[in-house]
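Student: Sequence first, predicted coordinates after that:
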Amino acid sequence: MRSAADPRLGGRAAWCAWGIGVTVYVLAVVHRTSLGVAGLDAAARFGIGASALSTFSILQVLVYAGMQIPVGLLVDRLGPRRVLCTGLVLLTLGQLGFAFSTSFTPALVSRAVLGCGDAMTFVSVLRLGARWFPARRNPFIAQLTGLVGTLGNLVSTMVLSQVLHSAGWTATFATTGLLGLAVLALVLLFLRDTPDSAARETLFGREPVTAPAHLAGGDRPSLRAQISAAWEQPGTRLGLWVHFTTAFPASAFLLLWGMPFLMDGQGLSRGLAGSLLSLIIVSNMGFALLVGQLVSRRPGVRVPLVLIVVLGTGALWGVVLCWPGTHVPMWLLLVLTAAMGSNGPASLVGLDFARTVNPPERLGTASGIVNMGGFIATVLALFGIGLVLDLLTPGGGADYTPHAFRLAFCTLYLPMALGLSQILRLRPKAARREAELRALRAAA
């Protein structure tokens, strides 16, 4: 294991490696959120209602969530470079398939392929950060990764939404898909897994200068043992529920239902609705810097910070949903969307709970377990909102009413309540385990 004093950690080469990895992640976020600004266009193109429209995002997110543990295992065993390359190929194929689809089923399959590729990016970038930077900087690097990844959201809300209506469906999605080939070349030519990697690597093999002991074939635990070891840590389970509870309100809003809610439910223009979605992303960047610095310096604030974000988001949604009259005032929408910018940074705090109780050789597996949480909750929210809208507006997207949207968004409180109960249950166990590990390290 490399020393934290290793001069290669955190230097220029480290930032270059992380920069290449996070470029892949930004592109994945562009692909992931592109449907969020094309929801109404997709409903018209494929002739579908709210439940079927939700299926696109639900399947994509389900595939993403289901792939997290396998991807974590792959990253731990093969290294992030190979996994990122595979992810880029799948992202490109999925987005190109979506661009040329003219019916529901091929488009649905394309989104599933895209979700599989998307799943391979974030955990890989986290592993790059863990290998290229000192451990004390990992919480900040994780937040910075999330912050830069939000640029993909900005591209979707500020660029794709405009290009879609000028260039058309096929040209817009095909162009974004082909960007993956350029990024793939960047990864193949310049990315290395660790500072110890040989100067030149190929996709099919590498010759590390010093191979970590845990990578030696005979020393590897079984896949089941590795997953079990990560899951047995209460910090891993707490991290999953933190991610579950904090991430999904903003994710469901940005992935699909934010634009319809603001346009059909609140009567805003497409441009103004897009600006409010962009505010979530800009706010996310500010919160990411704040949370990253705070958690790095004062780990004890993690759970209180998470509770403040969850309860604050829930309270603001309660005010919006109970506001008298047909539409809520613009100042309240501004406050709500700005506050939802805290959801993503708070969800990444869950990764820190897992990092502190898992050794480096299973960090990818533990991160994959945690990263499932928010996407499972997002699936529940997407499905719940779409189901209620369909029950209340059988005519489809053209008939959505403000009242229907208010009732549909009440479903956000179900996963929120479940997640809060689990956080409060696991918090004491995780705190005791962290204290035990600190004592063991001090004694050693």
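Tutor: Happy to help now that I have it.
Student: use CA for all of it now, contacts and neighbours both
Tutor: Fine.
Student: Tell me the buried residues in whichever strand or helix holds Ile58?
Tutor: Ile58 is part of helix 50-78 when elements are defined by DSSP states H and E. Neighbour counts over helix 50-78 (16 or more other CA atoms under 10 Å) mark 50-77 as buried.
Student: ok, structure two:
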Amino acid sequence: MNSKRSWFVFGVAALAYIAAVLQRSSLGVSGVSAADRYYTSAAILSTLAVVQLIVYAALQIPNGILIDRVGPKLLIVVGTAVMVVGQLTLAFSTDIGIAVIGRVLVGAGDSAIFISVIRLVNSWFSGRIVPQLSQWMGNLGAIGQILSAVPFAIVLHEAGWSAAFTSAASVALLAFILSLLVLGDRPPSVTAPEQPTLGVVLKRLGPTLRRPGTQLGFWSHFVTQSSGTVFALFWGFPFMVSALGYSTTLASGLLVVIVVVGLVSGPILGLLTARFPTRRSNLVLGIVAMLGVVWTAVLVWPGTPPLWLVVLLVVAMGAGGPGSLIGFDFARTFNPPHTLGSANGVVNVGGFTASFVMLFLIGVILDALHNVGFSASLYDVGAFKLAFAVQYVVIGLGVLFLVRARRRARAQLEEDEGISVAPLWVALSAAWSRKRP
């Protein structure tokens, strides 16, 4: 555990995740080009991202079961191969139907990667470094978003659609080769556990789903990850370029800001999660509150919001990605190791479920407003503001379920381990009283 070989495995796993994020987010800077290539409505265009996320979310629990059954290496190898096929299909498609098939394959391959690399972190490392490495894995994966926002976008606008998506597929191909050659399910010194039958793994899924800690992880991921995913994966680029009038260079740069903020805030959140494990949900709710305040300022601003406010928005969304990884720490601490793959799969469904719901609804609302004559342009800033407001409904419901799951998780913690978690204001008041002379 925590050996040099462990770090080598971590590096290759991070490369696989970087490749997955690149394939996933490559559509984010292609929204305007996709509209020109396929010439269809906003709702139909959004299906390119929606079906990808639906497939991704739908396969999380089956992939988690497979991880517990056959190990993470096989899923990473197969997942990277499927992403290569999906991106090449999209690269040479000229019909929206074929493009959708390509994104389905990308979503299917991508769905196996993150929960598999998180399982590798838990298998190859131990101790308090594990939550920090989980944060680092998420942050390093965000480099894939930088690759899509800068070099991919340059290739797209200079060399064209096919060249850009083929180049993205080549990164997944490299990850496939290295994963096949280097990765292992566990350190050689660790005895492989007896491989459970599929029936046993399926039988374990029910208790995993019913654990309040698993549900708390699901809703934590649901409310923190979705806003930034919707913005970076598809609607942010059309909003900035077509509605706000930004250049493609500036829009790509702002997408990079999301990643940079994640790289900075991720280790901080990892340290806070390890230092204050009973206050992890407060970190989640704090991030959601910050996002709510900044989004409200953008949406109620008369006319076009100023650049500084849009910068604040992408900074706030940058903290949402690392914040969503706290959900996996809930899964880790509330579930036994032999069910961790399934638990991580359940948690990872959360944010992507919220994302594909909002992605699709935003497209539908934009089309509806355009059809009733709300605006002459499909991508009007006023129409975007109304469409983005759907986040309040989706994430608001998620917060209600999160608070309910937290109450049940704390009750279980007190019953099982005798640990009582007081409300934050009570704990802060007690700490202040102890420090007073």
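Tutor: Done, it's in. Owing to the predicted nature of the structure, the values given are computational and were not obtained by experimental measurement.
Student: what stretch of structure 2 does the helix holding Ile58 of structure 1 fall on?
Tutor: The aligned range for helix 50-78 of structure 1 in structure 2 is 42-70, by TM-score structural alignment.
Student: start to end distance for that stretch?
Tutor: 41 Å (CA to CA, to the nearest Å).
Student: Would you pull up how far that stretch lies from the middle of the chain?
Tutor: Computed by CA atoms, centre = their mean, to the nearest Å, the separation of stretch 42-70 of structure 2 from the middle of its chain amounts to 12 Å.
Student: Kindly report the same for stretch 25-42 of structure 1.
Tutor: 13 Å.
Student: That one: end-to-end distance?
Tutor: Stretch 25-42 of structure 1 has an end-to-end distance of 24 Å (CA to CA).
Student: What residues in structure 2 pair up with stretch 96-106 of structure 1?
Tutor: Stretch 96-106 of structure 1 covers residues 88-98 of structure 2 once aligned (TM-score structural alignment).
Student: thinking Gly21 of structure 1 is in contact with Gly129, fair?
Tutor: No: using CA atoms under 8 Å, Gly21 of structure 1 is not in contact with Gly129; the gap is 9.2 Å.
Student: what do the two both touch?
Tutor: Common contacts of Gly21 of structure 1 and Gly129 (CA atoms under 8 Å, 6 or more residues apart in numbering): none found.
Student: and Val82 of structure 2, what element?
Tutor: Here Val82 of structure 2, judged by DSSP H and E, is contained in helix 72-91.
Student: got the angle for that helix vs helix 60-70?
Tutor: 140 degrees (axes from the mean of the first three to the mean of the last three CA atoms, to 10 degrees).
Student: which helices and strands sit right next to helix 72-91 of structure 2?
Tutor: In terms of contacts (3 or more CA pairs under 8 Å, 6 or more residues apart in numbering; DSSP states H and E), helix 72-91 of structure 2 is packed against helix 4-25, helix 60-70, helix 96-110, helix 113-124, helix 161-182.
Student: And it against structure 1, how far off on average?
Tutor: Compared with structure 1 after the fit, helix 72-91 of structure 2 shows a mean deviation of 0.6 Å (mean CA distance after the TM-score superposition for structure 1).
Student: what about that helix, distance to the chain center?
Tutor: A distance of 18 Å separates the C-alpha centroid of helix 72-91 of structure 2 from that of its chain, computed with CA atoms, centre = their mean.
Student: and if you look at stretch 295-310 of structure 2?
Tutor: That offset, for stretch 295-310 of structure 2, works out to 25 Å (CA atoms, centre = their mean).
Student: same question, stretch 88-95 of structure 2
Tutor: A distance of 25 Å separates the centroid of the chain from that of stretch 88-95 of structure 2, by CA atoms, centre = their mean.
Student: Which position in structure 1 pairs with Thr191 of structure 2?
Tutor: In structure 1, Thr191 of structure 2 lands on Thr210 (TM-score structural alignment).
Student: how about the nearest residue to its match, chain neighbours excluded?
Tutor: Leaving aside its chain neighbours, Thr210 of structure 1 sits nearest to Asp196 (6.3 Å; criterion: CA to CA, 6 or more residues apart in numbering).
Student: Pull the number of nearby residues for the nearest residue to Leu88 of structure 2 once chain neighbours are set aside.
Tutor: Nearest non-adjacent residue to Leu88 of structure 2, counting by CA to CA, 6+ apart: Thr166, 5.9 Å away. By other CA atoms under 10 Å, the residues close to Thr166 of structure 2 number 17.
Student: Show me what Thr166 of structure 2 lines up with in structure 1.
Tutor: Aligned counterpart of Thr166 of structure 2 in structure 1: Ala174 (TM-score structural alignment).
Student: Where does the counterpart of Leu268 of structure 1 in structure 2 sit: helix, strand or coil?
Tutor: By TM-score structural alignment, Leu268 of structure 1 lines up with Tyr246 in structure 2. Secondary structure, DSSP: H, G, I helix; E, B strand; the rest coil: Tyr246 of structure 2 is coil.
Student: Wait, Tyr246 of structure 2 touches Pro238, no?
Tutor: No: at 9.6 Å, Tyr246 of structure 2 does not count as touching Pro238 under the criterion of CA under 8 Å.
Student: So for the two, which sits in the more crowded spot?
Tutor: Using other CA under 10 Å, the more surrounded residue of Tyr246 of structure 2 and Pro238 is Pro238, with 25 against 16.
Student: Surely the more buried one and Ala34 touch.
Tutor: No: using CA under 8 Å, Pro238 of structure 2 makes no contact with Ala34, being 10.6 Å away.
Student: mind checking the SS state of Val328 of structure 1?
Tutor: coil.
Student: Just tell me what it corresponds to in structure 2.
Tutor: Aligned counterpart of Val328 of structure 1 in structure 2: Pro305 (TM-score structural alignment).
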